[in-house]
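J.: Fold the following, please.
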Amino acid sequence: MGIKSKIMHLVSFLLHGESKPIYAQVSYLSPGNRLAGKKIIITGGGRGLGFAMAKKFAAEGAEVLIAGRNEQTLKDSAAMIGCRYLKLDVSTPSEFEPFIEKSEKILGGANVLVNNAGISLHERTFFDVTPETFDKQIDTNLKGAFFLTQVFIAHLKNRNTKGNVLFVSSETGDTMDFRPYGFTKAAVNSMVQGLAYLFRKEGIRINAVAPGITASDMTGIKAGGNLNAGEYAAGRFYLPEEVAEIAAFLVSDSSGCVSGQIITCNNAQTINARWK
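T.: Okay, here's the model as predicted:
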C-alpha cells in the first residue's frame, strides 16, 4: 500500500487577529485495504470523532457498526459511511449483552471494539460539580466503557477469537483536573494498561488514543470554523480526521506488537517538561 500525503486546505483560521489565514496541513495515508477482515463496533459513532473513525475504517476495508443513543443521527451517518448501526446507551450496562449479540449477528462476528462514546459537562469551577453531573460522566465515560469491554472480551474468549479494544481517552488523562471528565480519562488510562497486561498472552490487544481538544459537538468547536488555539503547541485545535488516522493504525495488524499504550495526540502539549 503506497503512502501519499494530502494537504487539507479547507481548514483556515485567523491567528491573533491577523487578516492572513493560516492553513492546517494534515497528511493522511491513502485508503487501502489494511483493515480488511476487521469487524468493528464503534460507540458514539454517529458524529464527531466516532464518525471520522467509522468513515476511515470503512475506507480501509473494515466492516463497521456504529452505535449511539440517537437513532436518526445513526441512520444518517451510516448512510453516508456505508456501514451498519444499532442504538445503544453506554450508561446502561443491562443493554450490553443483547447489544453485543446483535452486533455479532449483523457483522458475522466482531473482533474490534472502539470505546469512543463520552461526555464532558464542562463544569466551570470545582463548586459547579454536583453528584448528578459526577455520576453522569462516570457512568458514560468509565463504567460504561468498562462493562461493555467486559462483555465484548467474554464473547471473544467464548469464540476463541483474537481481538482488539481501542479506548478514546483524552489529554486530560495526563494532567491534574478538578472535574469528573478528567478523572474518568485518568482512570481509562489505568484500565488500558491493566487490561492489556491481563490479556497479553491471549491475542487481545488494548490501546487508547488521547486527543487534544478536537473539533466536535462535545467541544463546541466546528471543523470549518476558527481553530485558533494560541496556547497549543500546534497553534490550533485538532481535526477528528487526524485522530482517526492514528486510531486506524492501532486497530490494524500493523500495530500487532503494540498493547497497553496511550497515544496522546496533541503535539507534546501535556509533556511535563522540567524547563517549562
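J.: When you work out contacts or count neighbours from here on, use the C-alpha atoms and nothing else.
T.: Will do.
J.: Just the strands from the stretch 151-276 of the chain, written as ranges.
T.: 163-168, 204-211, 262-265 (DSSP state E, counting those that start in this stretch).
J.: Excluding residues flanking it in the chain, which one is nearest residue 178?
T.: Among residues not flanking residue 178 along the chain, residue 126 sits closest, at 5.9 Å (C-alpha to C-alpha, 6 or more residues apart in numbering).
J.: How many residues are close by that neighbour?
T.: 11 (other C-alpha atoms under 10 Å).
J.: Same question for the one 10 residues further on.
T.: Burial of residue 136, expressed as a neighbour count using other C-alpha under 10 Å, amounts to 19.
J.: Tell me the buried residues in the helix or strand that contains it?
T.: Here residue 136 sits within helix 131-137, counting by DSSP states H and E. Across helix 131-137, burial judged by 16 or more other C-alpha atoms under 10 Å covers 133, 134, 136, 137.
J.: ok, residues contacting that helix?
T.: 91, 118, 119, 120, 121, 180, 181, 184 (C-alpha atoms under 8 Å, 6 or more residues apart in numbering).
J.: Repeat the analysis, applying 7 Å as the threshold.
T.: 119, 120, 180, 181 (C-alpha atoms under 7 Å, 6 or more residues apart in numbering).
J.: now swap in stretch 237-245 and tell me
T.: Against stretch 237-245 from outside (C-alpha under 7 Å, 6+ apart): 28, 48-49, 52-53, 56, 211-215, 223, 227-229, 265.
J.: Summarise which helices and strands the longest helix seen in the chain is packed against.
T.: Ranked by residue count, the top helix of the chain under DSSP state H comes out as helix 180-198. On a contact count with 3 or more C-alpha pairs under 7 Å, 6 or more residues apart in numbering; DSSP states H and E, helix 180-198 meets helix 131-137, strand 204-211.
J.: possible to save those as CSV with distance to residue 233?
T.: Converted to CSV, the helices and strands packed on helix 180-198 look like this (distance: least, C-alpha to C-alpha, whole Å):
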stretch, distance to residue 233
helix 131-137, 28
strand 204-211, 13
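J.: what about residue 64, which SS state?
T.: What DSSP: H, G, I helix; E, B strand; the rest coil gives for residue 64 is strand.
J.: Distance of the residue nearest to it when sequence neighbours are not counted relative to residue 71?
T.: Sequence neighbours aside, residue 40 is the residue nearest to residue 64 in space, at 4.9 Å (criterion: C-alpha to C-alpha, 6+ apart). Using C-alpha to C-alpha, to the nearest Å, residue 40 is found at 19 Å from residue 71.
J.: which residue ranges form the helices in the stretch 51-200 of the chain?
T.: Along the stretch 51-200 of the chain, counting by DSSP state H, counting those that start in this stretch, helices occupy 71-81, 96-107, 131-137, 144-158, 180-198.
J.: Second input sequence below; structure requested for side-by-side comparison:
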Amino acid sequence: MRLEGKTAIVTGGGSGFGAGIARKFAAEGARVMVADIDADAAAAVADEVSGIARAVDVADDASVGGMARAALAEFSRLDILVNNAGITHLPKPMEEVPEAEFDRVLAVNAKSVFLTARHLVPHMKATGAGAILNVASTAGLSPRPRLNWYNASKGWMITATKTMAVELAPSGVRVNALCPVAGETPLLKSFLGEDTPEMRTKFLATIPLGRLSTPEDLGNAACFLCSDDAAMITGVAMEVDGGRCI
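T.: Here you go, the predicted structure:
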C-alpha cells in the first residue's frame, strides 16, 4: 500500500499503459481519476478501480481546466499527476506527414504537459508536495526513422521533465518520466506500420529481453516513481524497455 491516502489523475487512463498505471495505483491504495478522451473507456477503468472517470481532451485548455477543477473538488488535494495521454503519426518520411497530423501529435504529446502544469502546478506548489510523471518513450532517447515528429515530441517531453524538476524542486514537487518501448497498447499498430507476425519478430529482435512492454510494467515503474520510496529521485527519464536503448 505504497500510495495509501494519495490521490492521482492519470490521463489516457482508459486503455494501454494508462489503464495499467491506474490499476496499480488503486491496488496500492490511491484514489484515482481516470481521464481519457474516450468517456466510455475512462468509465470502464474507473469502475474497475473504484475511481472516478473524466472525459478530457488534453490538448484543450478549457477541457484540462475542467478536469483539474473536478479532481480538486472530488479529492480536495492532488498528490500525483500522470501525463500519459499520447498519440503518434503513421510511419512515413518526415516531409510527408500532414501538417494537421503534426499539429495534433505536438498538441497531445507536448502541449498537454504545459496545460496540466498551468492548472495543477499552482495547487502542488501551495501544498508543498506532489509527484508529476510524464510518460515519454524510448523514441525520445533512441529515435527510429519514419517516426520523426513523434520522436521529437517525446524528446521534448523528456527535456520538459528535467526543466520542470529543477524549477519545482524548491516547492517540494518531484517530476520524472518513463520511457517505455512499444507495448501491447492501441498505438502498437501505428508504431509498426502494420501489426503482423513478421513485423513483431523484426521489432522484438531489437529488445534484449525479447518482449514488448506491458501495462503492468509501466504500472510498477510509475508506482515506484510516484511513491515515497522515490523521495530523492527527480528529473530522471527511466527506461522501461527491456534493454532497447543499450
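J.: just to revisit the earlier point, quick one: the helix holding residue 136 of the first structure aligns where in the second structure?
T.: On the second structure, the counterpart of helix 131-137 of the first structure by TM-score structural alignment is residues 99-105.
J.: Mind listing residues that contact stretch 214-222 of the first structure?
T.: With C-alpha under 7 Å, 6+ apart, stretch 214-222 of the first structure has contacts from 48, 119, 223, 237, 238, 239, 240.
J.: Tell me the counterpart of residue 245 of the first structure in the second structure.
T.: Checking TM-score structural alignment: residue 245 of the first structure goes with residue 220.
J.: can you check residue 74 of the first structure too?
T.: Aligned partner of residue 74 of the first structure by TM-score structural alignment: residue 42.
J.: Please name the nearest non-neighbouring residue to its match.
T.: In space, residue 42 of the second structure is closest to residue 14, 4.3 Å off (C-alpha to C-alpha, 6+ apart).
J.: Would you mind giving the secondary structure of the one you found?
T.: coil.
J.: what residues are up against the most centrally placed residue in the second structure?
T.: In the second structure, the C-alpha nearest the mean C-alpha coordinate belongs to residue 84, at 1.9 Å (C-alpha atoms, centre = their mean). Residue 84 of the second structure is in contact with 10, 11, 12, 18, 134, 135, counting by C-alpha under 7 Å, 6+ apart.
J.: Check which helix or strand the first one maps to.
T.: Think residue 10 of the second structure. strand 7-11.
J.: That strand to helix 61-75, inter-axis angle?
T.: Orientation note: strand 7-11 of the second structure sits at an angle of 150 degrees relative to helix 61-75 (axes from the mean of the first three to the mean of the last three C-alpha atoms, to 10 degrees).
J.: whereabouts in the first structure does strand 7-11 of the second structure align?
T.: Under TM-score structural alignment, the match for strand 7-11 of the second structure is residues 39-43.
J.: and that stretch, how far from the second structure on average?
T.: Superposed on the second structure, stretch 39-43 of the first structure shows a mean distance of 0.3 Å to its aligned residues (mean C-alpha distance after the TM-score superposition for the first structure).
J.: hmm, who's touching that stretch?
T.: By C-alpha under 7 Å, 6+ apart, stretch 39-43 of the first structure touches 50, 62-68, 107, 109-117.
J.: now those: which count as buried?
T.: 50, 62-68, 107, 109-117.
J.: How much space separates residue 165 of the first structure from residue 83 of the first structure?
T.: 19 Å.
J.: circling back: identify whichever of the helices and strands packed on helix 180-198 of the first structure lies nearest to residue 249 of the first structure.
T.: Closest approach to residue 249 of the first structure among those (C-alpha to C-alpha): strand 204-211, 10.6 Å.
J.: Where in the second structure does the closest one fall?
T.: Using TM-score structural alignment, strand 204-211 of the first structure pairs with 173-180 in the second structure.
J.: Give me the residues contacting the matching stretch.
T.: 124, 128-138, 158, 161, 164-165, 168, 213, 234-241.
J.: compared with the first structure, how much does that stretch deviate?
T.: Averaged out, stretch 173-180 of the second structure is 0.3 Å away (mean C-alpha distance after the TM-score superposition for the first structure).
J.: quick one: residue 112 of the first structure and residue 70 of the first structure, what's the gap?
T.: Applying C-alpha to C-alpha to residue 112 of the first structure and residue 70 of the first structure gives a distance of 22 Å.
J.: how about the second structure, which residue sits the furthest from its center?
T.: residue 198 (28.4 Å).
J.: Am I right that that residue sits in a helix?
T.: Yes. Looking at residue 198 of the second structure with three-state DSSP, it is inside a helix.
J.: separation between it and residue 231 of the second structure?
T.: 43 Å.
J.: ok so, going back, would you confirm that the match of residue 74 of the first structure contacts residue 56?
T.: No. Taking C-alpha atoms under 7 Å as the definition, residue 42 of the second structure is not a contact partner of residue 56, at 9.6 Å.
J.: which one of those two has more residues nearby?
T.: residue 42 (29 against 23).
J.: for the more buried one, what are its contacts?
T.: 13, 14, 34, 35, 36, 53, 54.
J.: which among those gets closest to residue 208 of the second structure?
T.: residue 13 (28.2 Å).
J.: and the closest residue to that closest one other than its chain neighbours, how far is that from residue 164 of the second structure?
T.: Nearest residue to residue 13 of the second structure, sequence neighbours excluded (C-alpha to C-alpha, 6+ apart): residue 19, at 4.6 Å. For residue 19 of the second structure, the distance to residue 164 of the second structure (C-alpha to C-alpha) stands at 25 Å.
J.: Of the two, which one has the most company?
T.: residue 19 (30 against 19).
J.: need the contact list for the nearest residue to residue 78 of the first structure once chain neighbours are set aside.
T.: Closest residue in space to residue 78 of the first structure, ignoring its immediate chain neighbours: residue 84 at 5.8 Å, by C-alpha to C-alpha, 6+ apart. The contact partners of residue 84 of the first structure, taken as C-alpha under 7 Å, 6+ apart, are 64, 65, 66, 78.
J.: and the gap between the last one and residue 271 of the first structure?
T.: What it means is residue 78 of the first structure. For residue 78 of the first structure, the distance to residue 271 of the first structure - C-alpha to C-alpha - is 37 Å.
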